[in-house]
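Chemist: Take this sequence and fold it.
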Amino acid sequence: MTLHNDTVSRIKDKALWMRRRAFKMVHDAQLGHPGGDFSAIDVIATLYFGVMSYDATQPNLPNRDRFIMSKGHATGALYTVLCAAGYFPESWLDTYMQPRSLLNGHPNRNYLPGVETNTGPLGHGLPVATGIAISGQITGSDYRTFVLTGDGELQEGSNWEAAMTAGHRKLGNLTWIVDRNRLQQGAGTEETNGLDPLDKKFEAFGWDVQMLDGHDHAALLTALTAAPTGKPRAIIANTIKGKGVSFMENKASWHHGVPNADQFATAMKELV
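Modeler: Now for the predicted structure:
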């Protein structure tokens, strides 16, 4: 239990650093998607600092666990976790979205170590992750594949084709996490194209499903380290867009909003 508590404490510290650093990146660049960054950060921090097996000094080790960031616009979350995990120096974060920067608005594996595949067009991550998991199944490899999608992204039919395939093949080495903040660009998901009941839909496709608080590091750690069951695992992480900053929380406008100087100062006071 002590080891578990120590790991949860470490994840919490990393997630706070990621929020502060990602918000500074967005403020300095006056570009980005901070609302979706902040809903996803706790999930991603838990994966990298409590769950996944990897070596940042050898990013292409064959037996590494794989993480696919399907909601590729949330680069503030992805780049800060890769930096914190040791894939590149912190000074690179200062170049975010600048001309000739390696840190584009969407991740590019040709530029940045630790990025498994280019993402940005929504609906691509789960199909790619399913293919990676199938490869591991065929070769008998031990690596696990994790993929994070947004919930608005589930309006893309490619996700459901991949979900059907993964269920059919019983990909126990695949974990799909849905960032269920219930907001997409401009509106709520249920207003745009209702998704509920997500858990029943995933179960019908042959997945083990769990719903939890996507900001509860202990619950995330327990769920993401649970023993495999022989089925692909889907975790519906109920989150808050803009989590941690009062004026951002549950505001669709912060999908791609950028802070002015006063808002940045307020956020830094709240993110402690």
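
Chemist: only C-alpha atoms for contact and neighbour calcs from this point on.
Modeler: Noted.

Chemist: mind checking the SS state of residue 72?
Modeler: Following DSSP: H, G, I helix; E, B strand; the rest coil, residue 72 is assigned to coil.

Chemist: What is the burial count for it?
Modeler: 25 (other Cα atoms under 10 Å).

Chemist: Could you do residue 71 as well?
Modeler: 28.

Chemist: mind listing what it touches?
Modeler: 119, 120, 122, 125, 148, 149, 150, 153 (Cα atoms under 8 Å, 6 or more residues apart in numbering).

Chemist: again, only this time at 10 Å
Modeler: Residues in contact with residue 71 (Cα atoms under 10 Å, 6 or more residues apart in numbering) are 36-37, 40, 78, 106, 119-125, 147-153, 178-179.

Chemist: one more to line up against the first:
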Amino acid sequence: MEESTFLKRKAIEIRMDFVKMIYEAGTGHTGSSLSNTDILVALFYKVMNLDPKNPKWGERDRYVQSKGHAVESYWAVLADKGFFPKEELKTYSQFQSRLIGHPNNKVPGVEVNTGALGHGLAVSVGMALAAKKDSKSYRVFTLMGDGEQAEGSIWEAAMAGAHYKLDNLVGIIDRNRLQITGSTDDVLSNEPLDEKWRSFGWEVIEVDGNDMDQLVDVLSETPRVTGKPTLVLANTLKGKGISFAENTVGWHHHVPTKAEFDQAMDELSKQLEVFV
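Modeler: Predicted coordinates:
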């Protein structure tokens, strides 16, 4: 199977894994996880230098999920990659499970606890600066939400990243244009988002965040400019992959009913058949 086909199939399989996980647990951020799945698959299966058998390997690329609420796709990817057994996905959000509703660094593959929005980029700046000071070659990738851009700490970290010329730092915005209470334009407009990041000293690349080939091409080429951090503005569709969830604000934190779950799995199964 060619690599592009493998990655596209994998993204559908990951969606099926975590939609089932959310349905069985009765909780989860379904729409947000569906929008960021392709980004995570591109990073973990192609772009980043990782060793699931040695998750603390010093030369590994670092990943920080700043939009921590969209953790379900992250758990499914880590399990599929072998950071922990896939059977453990069944414990999601159960009593004493380490697979909680936000990234938890007791889980192999998770660098830092996240959840309070606006913190992940600042932590990533510190990691990237440490790599520079230690003469290490690893890169640091951090995934942010577009609603998260309303947090002032994002812009403090953006200034620091440019000031220290952290060309080993890659910020990614899951630009699905919806947040928990409505569209980003209605809640607090962040346009022109690309120009704002450029004005803070970052190299900005815009990409279709649900197009696997584009994602792999762009993310594999980061960092793009010596002496500048890179911001990938990934235009995505909230609820991607499930027709009745796509671009629907109500699916930010919605658990499928039995009928919705059955329809979702049927749709995803048919998408897989295209790649048989």
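
Chemist: Just the buried ones from the contacts of residue 71 of the first structure, in ChimeraX syntax?
Modeler: A single ChimeraX command selects the buried members of these (16 or more other Cα atoms under 10 Å):
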select :36,37,40,78,106,119,120,122,123,124,125,147,148,149,150,151,152,153,178,179
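
Chemist: just checking, what residue in the first structure corresponds to residue 102 of the second structure?
Modeler: The alignment partner of residue 102 of the second structure in the first structure, by TM-score structural alignment, is residue 106.

Chemist: And residue 43 of the second structure, by the same measure?
Modeler: In the first structure, residue 43 of the second structure lands on residue 47 (TM-score structural alignment).

Chemist: Name the SS class of that match, please.
Modeler: helix.

Chemist: And residue 137 of the first structure, by the same measure?
Modeler: helix.

Chemist: wait, isn't it in contact with residue 169?
Modeler: Yes: contact criterion Cα atoms under 10 Å: residue 137 of the first structure and residue 169 qualify, at 9.1 Å.

Chemist: Now the residue nearest the centre of the first structure. Nearest residue, chain neighbours left out?
Modeler: When Cα atoms, centre = their mean is applied to the first structure, the residue found nearest the centroid is residue 148 (4.4 Å). In this structure, residue 148 of the first structure finds its nearest non-sequential neighbour in residue 177, 4.8 Å apart by Cα to Cα, 6 or more residues apart in numbering.

Chemist: can you give me the helices in the first structure?
Modeler: Here the first structure has its helices, by DSSP state H, at 2-29, 34-46, 75-84, 125-139, 157-169, 189-193, 198-204, 217-224, 261-270.

Chemist: could you say what helices and strands the first one packs with?
Modeler: Packed against helix 2-29 of the first structure, as judged by 3 or more Cα pairs under 10 Å, 6 or more residues apart in numbering; DSSP states H and E, are the following elements: helix 34-46, helix 75-84, helix 217-224, helix 261-270.

Chemist: Please report how far residue 254 of the first structure lies from residue 114 of the first structure.
Modeler: Distance, residue 254 of the first structure to residue 114 of the first structure, by Cα to Cα, to the nearest Å: 27 Å.

Chemist: who's more crowded, those two?
Modeler: Ranked by neighbour count (other Cα under 10 Å), residue 254 of the first structure and residue 114 place residue 114 first, with 28 against 23.

Chemist: how close does that one sit to residue 165 of the first structure?
Modeler: 26 Å.

Chemist: same check, this time on residue 259 of the first structure
Modeler: Counting by Cα to Cα, the gap from residue 259 of the first structure to residue 165 of the first structure is 41 Å.

Chemist: cool, and residue 134 of the first structure?
Modeler: 10 Å.

Chemist: out of the two, which sits in the busier spot?
Modeler: Using other Cα under 10 Å, the more surrounded residue of residue 134 of the first structure and residue 165 is residue 134, with 21 against 18.

Chemist: Just give me the match in the second structure for that one.
Modeler: Match for residue 134 of the first structure (TM-score structural alignment): residue 129.

Chemist: My guess is that match contacts residue 164. True?
Modeler: Yes: with contact defined as Cα under 10 Å, residue 129 of the second structure counts as touching residue 164 (7.4 Å).

Chemist: between those two, what contacts are shared?
Modeler: With Cα under 10 Å, 6+ apart, residue 129 of the second structure and residue 164 have no common neighbours.

Chemist: if we can go back for a sec, how many residues are close by the closest residue in space to the match of residue 134 of the first structure that isn't next to it in sequence?
Modeler: In space, residue 129 of the second structure comes closest to residue 166 once its chain neighbours are excluded; the distance is 6.8 Å by Cα to Cα, 6+ apart. Using other Cα under 10 Å, residue 166 of the second structure is surrounded by 25 other residues.

Chemist: Please pull up the equivalent of residue 166 of the second structure in the first structure.
Modeler: Using TM-score structural alignment, residue 166 of the second structure lines up with residue 171 in the first structure.

Chemist: Same question for residue 179 of the second structure.
Modeler: Aligned partner of residue 179 of the second structure by TM-score structural alignment: residue 184.

Chemist: Its match and residue 241 touch, don't they?
Modeler: Yes: using Cα under 10 Å, residue 184 of the first structure is in contact with residue 241, at 9.2 Å.

Chemist: Among these two, which residue is more densely surrounded?
Modeler: Per other Cα under 10 Å, whichever of residue 184 of the first structure and residue 241 has more neighbours is residue 241, with 27 against 22.
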